[in-house]
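Q: Sequence first, then the predicted structure:
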Amino acid sequence: MMDIALIAVIVSLVGLAIAALLYKKVTSVEIDDPTVADITQQIQDGAMAFLKAEYKYLSIFVGVVAVLLYFVTEDDGHLTSLAFLGGALASVLAGMSGMRAATAANGRTAMAAQKDGQAGALAISYNGGAVMGLSVGGLGLLGISLVAYFLGAGDAGQTNITHAAGFGMGASSIALFARVGGGIYTKAADVGADLVGKVEAGIPEDDPRNPGVIADNVGDNVGDVAGMGADIFESFVGSIIAAMVIADSSANMNADYVILPIFLGLVGYMASLVGVFSMELLKNSEPGAALRNTTFIGAGLFWVVGWFGIGFMDLDTGTEPMIAVIIGSIVGILIGLVTEYYTGIEDVFGLKTKAIPHIGQMSKTGPATNAIAGLSVGMMSTFIPIILICFGIFGANHFMMDGHTSGSAGGYMPEFGLYGIAMAAMGMLATVGVTMTVDAYGPVADNAGGIAEMSGLGKDVRDITDSLDSIGNTTAAIGKGFAIGSAALTALALFAAYSAAAGLGLDQLALSDPKVVIGLLIGGALPFVVAAMTMTSVGKAANEMVTEIRRQFKEIDGLLEGKEGVKPDSAKCVQISTDAALREMVGPGVVAIIAPVIVGFALGSPALGGLLAGSLVTGVLMALFMANAGGAWDNAKKAIEQGHIEGAEKGDAAHDAAVIGDTIGDPFKDTSGPSLNILIKLMSIVAVVIAPALTITGWL
């Protein structure tokens, strides 16, 4: 069975080579407009400078945690430490490669829009996103396959697979810091630039007179490329690890169940490669349909090859895991459509959306009613996705349990149902190569529009980039729905893996145990604490940004008037965002790692189980609420700008109210909400890592 891990290593290396060729293809396009070239270089320099500074700080953190893991984990602690370092390194490499490609593709997309029209611009922006997508999928598959190979996964003499959780912990640690740091960076710039530029000065978005626009465009890459990539990366490897640990801990599952997640990851990555290349055939069709179809091609191919591949590879698992995988995929698609309904401007399969028009109408009476409407839409948007997640959990559990009610141990065997839930999470994530490509396309198109505006490329170019950006906003909203749904299933699977690794039975997680209830309440509160910390950080950083932009408009003669030769000090705004992000990202990361350690060692393993359950419930609900409320506020503003709201137009009082609502929603959807996805997964993976060292009673 180790042949599967080796094949996965080879395929992932081929995929990474293809990503490198796509990067070369993107950068081979010449930027012959000096203004576009200069702005593109400024954005790339700012983005890479931030990443290097962020990773410099994180390298110290990673080194310290790796040493602690060596001493805290029992039995071959060096294996967990090495896996942790590998996971962190793979996540860093994925972020760096994706960021470099995205910041190279943005200006070239703008130039392609001018020269080759929409099809040319779509091709370059998609290829730029594909570098990130294939890097995330390839490095994730490569890393976890190497870990599985060296641990002997699927062989009779395999080492304790729990060590593989170290890889997931390394990926999760980088992901949380990348998401929080990137979110603070981008929203400080975005909120500051919008409040002073749009509301106070009355100048358009991405106007070159605004000192904050370069930082805003840098932030799109830092948050939505590197941050989202790290988030999806750790969900992908987390779902694989959870399934492997559950199978390894069961006396009723054979070794094929341990290696099956690697096989499905391999098939999903191969299907992603086909999906990415299908864009060559689809690029002349309507962009939104082309993007959706690349995803559907990848998913459909994965289902078919996965189903028949289990038999072809002679894996003794039956087809029940693939049923769970397909259920997870369908749930992910449906959550994406529900997200689109609550946050999109256009109808969803003929179903007329009411949320955006409602917020737009409420904007006519001021910022307060806009805010109230956005909050209510965000709250209501949580219900259907939660029901869908429940159906996914029930369906995956049911089909995996069917036929597994007796075995060598006899009687009811819940581990098969829990394994099915991990498979459902894999269903959302196995084709990460193509889904992440579509997600990363959005920031490239957004940046292209900003560069076109700042460079004065003309209305025709801006119309093309705006249409691509509008599609990107929808794909981003759907991507966030996918990320939250997969986070819920992955965290639940990791909870099951923790219970198995800690040897906890159902009777030890009973609500009649006060320590379990204490853990439950603490866990339920933690998402609120982390959300508050990140919102506070964005507010403080945005305050600094607003003050600086106002200062420049006041003190630099001719800047606001657009006098020829007068330029803003964009570097100062970039530095404000960078400093704020690096300073403020530490707190949430420390909370996520320290909380499960303290509760686990002080109150015992059942209390830590309660903490994970509590954080899962409130974390998923908060993430859905914040992501969808923020997306709805954003598109309500765009609906007014595009003339979809009767009696409201760009520049009037209703638009000003919508801009204020959007500035509230920005940290909701791009900082706090996404950070909660990673919070619940990181705490779960930390729990799996420390589980062997915990006791039932704890220190207290």
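A: Noted; the coordinates are in hand. Numbers count the residues shown, from 1 in each chain.
Q: can we go C-alpha only for contacts and neighbour counts from here?
A: Will do.
Q: In contact with Thr80, which residues?
A: Thr80 is in contact with Leu69, Tyr70, Thr73, His163, Ala164, Ala165, Gly166, Phe167, Val689, counting by CA atoms under 8 Å, 6 or more residues apart in numbering.
Q: can we see that at 6 Å?
A: His163, Gly166 (CA atoms under 6 Å, 6 or more residues apart in numbering).
Q: Presented hereafter is structure B, for comparison with structure A:
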Amino acid sequence: MTNLIYAVPAVGILAIVYMIIRSSWINKQDAGDERMRIIAGYIAQGAMSFLKAEYRILSIFVVVASVLLFFLSYNNPHSSPLIVLAFVIGAVFSATAGYIGMRVATKSNVRTAQAARTSLSKALDISFAGGSVMGIGVVGLGILGLGVLFIVFMKVLNPDMSTDPVILNRVLEVLTGFSLGAESIALFARVGGGIYTKAADVGADLVGKVEAGIPEDDPRNPAVIADNVGDNVGDVAGMGADLFGSYVSTVLATMVLGIGIAAANGSTDQFGGISGILLPLFIAAAGVIFSILGTFFVKVKEGGDPQRALNIGNFGAVIMTAIASYFLITNILPRDMTETFIGSTHSFSSMSVFFTVLIGLGVGTAISLITEYFCAMGRTPVNTIARQSATGHATNVISGISVGMFSTAYPTIILVVGIISSYAVGGLYGVAMAAAGMMATTGIQLAIDAFGPIADNAGGVAEMSGLPKEVRANTDVLDAVGNTTAAIGKGFAIASAALTSLALFAAFMTITGIDGVNITNPWVLGGLFIGGMIPYLFSSLAISSVGRAANDMVQEVRSQFKNIPGLLEGKEGVQPDYEKCIQISTRAAIREMMAPGLITIIVPALLGFLFGAEVLGGYLAGVTVSGVLLAIFQSNAGGAWDNAKKSFEKGIEINGQVYYKGSDPHKAAVTGDTVGDPFKDTSGPSMNILIKLSCIVALIIAPNIHSPLIATGSAGQEQCAMEQGACCSGKKEMCHGDAASCEKGNACCKMDANGVCVIDTAKCMEMGCWKDGKLDSAKCKAMGCMPGEKCSSKSSSKACCDKK
């Protein structure tokens, strides 16, 4: 490993320096008058109060999970107690990513509102600067954590810098703890933040806009501060932790599959044979650099189109990253490579890997454009929903569901084409590299996403402060663009989750030694169905949590309107009790986030330990397919409903008549937006974390699930997959990495792609160790299942042959 690897964490430090400089610039901007600062203070105080309460609960989870990880890794030759360190650092970094986003958002919102008094251009500069602090800070922490931990673990666990796949697998298995920590915190932050924000949003909209007929963000509404706090805890802190986890998981999955490249090529490159492992780190580092450069291209002239300015910065970063990837790939990887996976080989060149990165960037861009089409104002899907509002609330909801369902078709086709083409060009490593290419520019993508809720908050501050209508008009322009960019970002993350989960699943198969998922087996089919069900159960729990919390919020808002004289009339000096509504959302979010989060972690672990690797593999397949489709449906439907409502703010023509805010069609559109709120901001965005975290949990427990309680295939597979650890037990070092010794040590053994001696199911059946579906012990022993020559004693022979 050359000194060039130290450039990876150095780029992370560069990103953090950029974040500090931009934060300092934001703090120097005008924060407006006293009224604006007071309102912004309420929002910041409520946001930080929630974050502290959430992190107190999550710290308990981290401690409990760390203890369990320690016992799983202790004396495990495939892991190390160092996985606990990686897990804790991943959790802390994920929480830090959310905290950074929260702090900068609550500083930027009031300054954006003040800037909107002078120009749209200045308001975009500040809101996007806030988003860029979030985006670049997240990827900086990600690349810093991965880079430093990989260097440390290589020195501790692999001091000789060996390319032995067994040792490299162990290093990356331990590094997987970093991803587990990141995704675990991301899941709870996303779900908890989503419940908080949508409970407040739904309660504020139903009573304020629909029942009382007051404008959005009106200071008379008791839930208005909680609603604006929710924009920060859900759409900023939750999203920051979410994409931090996605970014780390994608890079790590590609590194794991890079072991197959290292094993096939030995030391034929300048990195001692581990170039396939290091390449995703270098591409991620390049993406950070060009994301930083891309932020400087986001400029808009007065009267210009903010969406176009954001697209220029985004596509500029994508193009520069693609060019840099060519030079990185052709100089780091060997010219010709062979990927070995589950006994099969796939030959390709370094140029093939470059093409897979282009495929990933193309898939991400295409899905972004499709998402923009389905969610953007002025487009046919949004206009269709708005026009359906003329005939009532029900037709608006029906139209939104239809648009959301139809929106799954094109992204799914693009994903399938991307997966098949990247596999054909570069094998499973190519699929992983496509995901890595897609996520390389996460920095600027997240910056664009995060600017949206900052602009939304700025509009709330402007409304509550009584600023002129021109100010709110400027913030509404940014808010509408922000809704579209948020939907695009969610589609981007979902697509990445699909590709990353495939790479993680391939890594899971490598470690467990299973050679496929046989759905003709009823146990595996059961795992598949359970996996397909879990995203629906998860969504149900999240949405019902929003419903219960929103009900409490509605009752509180109604009560205050009824019991506080002069509040609804807006009498001077009469103020609602904002704190009660903040407490309702906080308590609900903390209470309700636990069940969906624990299901995500516990179910795959139970299936793996009780029923074995193949059943767990079926579960992962079900979660991935069901979760991806449900995520696309919910995110796009919610985004389309939201912008259909906003269409009435400028006025929309329906059947020859123009309708505006306050009209009956607008009220129907508000109902649709309220239905879509938990779709797009609670359950929908959580699906990609559910998918990846399920795969990561499976990868973490993979070395410990060799003994299923049930059959997972044919009679031979039942016994042969039962106890891989018994193969060459006692003297594993004599067999690992040595195919000849492995085969001598056990007539039913073979060396897998990672040099680990595992059961060869086909040979086991061929040698006749099974008869009429049952173990033929005499035949098994006669074949020399575990001869003392290369393995251990008769007891070991019995352990190999007898079912435990």
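A: Nice, I can see it. For clarity, every value in this text was computed on a predicted model and none was experimentally measured.
Q: Secondary structure class of whatever residue of the first structure lines up with Ser275 of the second structure, three-state.
A: In the first structure, the residue paired with Ser275 of the second structure is Asp256, using TM-score structural alignment. Three-state assignment for Asp256 of the first structure (DSSP: H, G, I helix; E, B strand; the rest coil): helix.
Q: Name the residue closest to the centre of the second structure, please.
A: Nearest residue to the geometric centre of the second structure (CA atoms, centre = their mean): Ser246, 3.7 Å.
Q: And the helices in the stretch 451-600 of the first structure?
A: 459-502, 514-555, 570-584, 586-603 (DSSP state H, counting those that start in this stretch).
Q: what's the closest of the ones you listed to Ala47 of the first structure?
A: Of all the helices of the stretch 451-600 of the first structure, helix 570-584 sits nearest to Ala47 of the first structure, with 9.2 Å by CA to CA.
Q: Now that closest one: buried residues?
A: For helix 570-584 of the first structure, the neighbour count (16 or more other CA atoms under 10 Å) marks 570, 572-582, 584 as buried.
Q: again, but for stretch 8-21 of the second structure
A: Buried positions in stretch 8-21 of the second structure, judged by neighbour count with 16+ other CA under 10 Å: Val8, Pro9, Ala10, Val11, Gly12, Ile13, Leu14, Ala15, Ile16, Tyr18, Met19.
Q: Restricted to helices, list the residues you listed.
A: If you go by DSSP state H, those have Val8, Pro9, Ala10, Val11, Gly12, Ile13, Leu14, Ala15, Ile16, Tyr18, Met19 in helices.
Q: What count of nearby residues applies to the equivalent of Ile370 of the second structure over in the first structure?
A: Taking TM-score structural alignment for the superposition, Ile370 of the second structure sits opposite Val338 in the first structure. Val338 of the first structure is flanked by 21 other residues according to other CA atoms under 10 Å.
Q: how much space between Val338 of the first structure and Lys480 of the first structure?
A: Counting by CA to CA, to the nearest Å, the gap from Val338 of the first structure to Lys480 of the first structure is 11 Å.
Q: shared neighbours, those two?
A: Taking CA under 6 Å, 6+ apart as the contact criterion, Val338 of the first structure and Lys480 have no common neighbours.
Q: quick revisit: can you tell me the element the residue nearest to the centre of the second structure falls in?
A: helix 239-265 (DSSP states H and E).
Q: can you give me the offset of that helix from its chain's centre?
A: Helix 239-265 of the second structure has its C-alpha centroid displaced from the chain centroid by 13 Å (CA atoms, centre = their mean, to the nearest Å).
Q: which of the residues in that helix are buried?
A: Buried-residue list, helix 239-265 of the second structure, by 16+ other CA under 10 Å: 239-265.
Q: How about stretch 23-43 of the first structure?
A: Neighbour-count burial for stretch 23-43 of the first structure, counted by 16+ other CA under 10 Å, picks out Tyr23, Val26, Thr27, Val29, Ile31, Thr35, Val36, Ala37, Ile39, Thr40, Gln42, Ile43.
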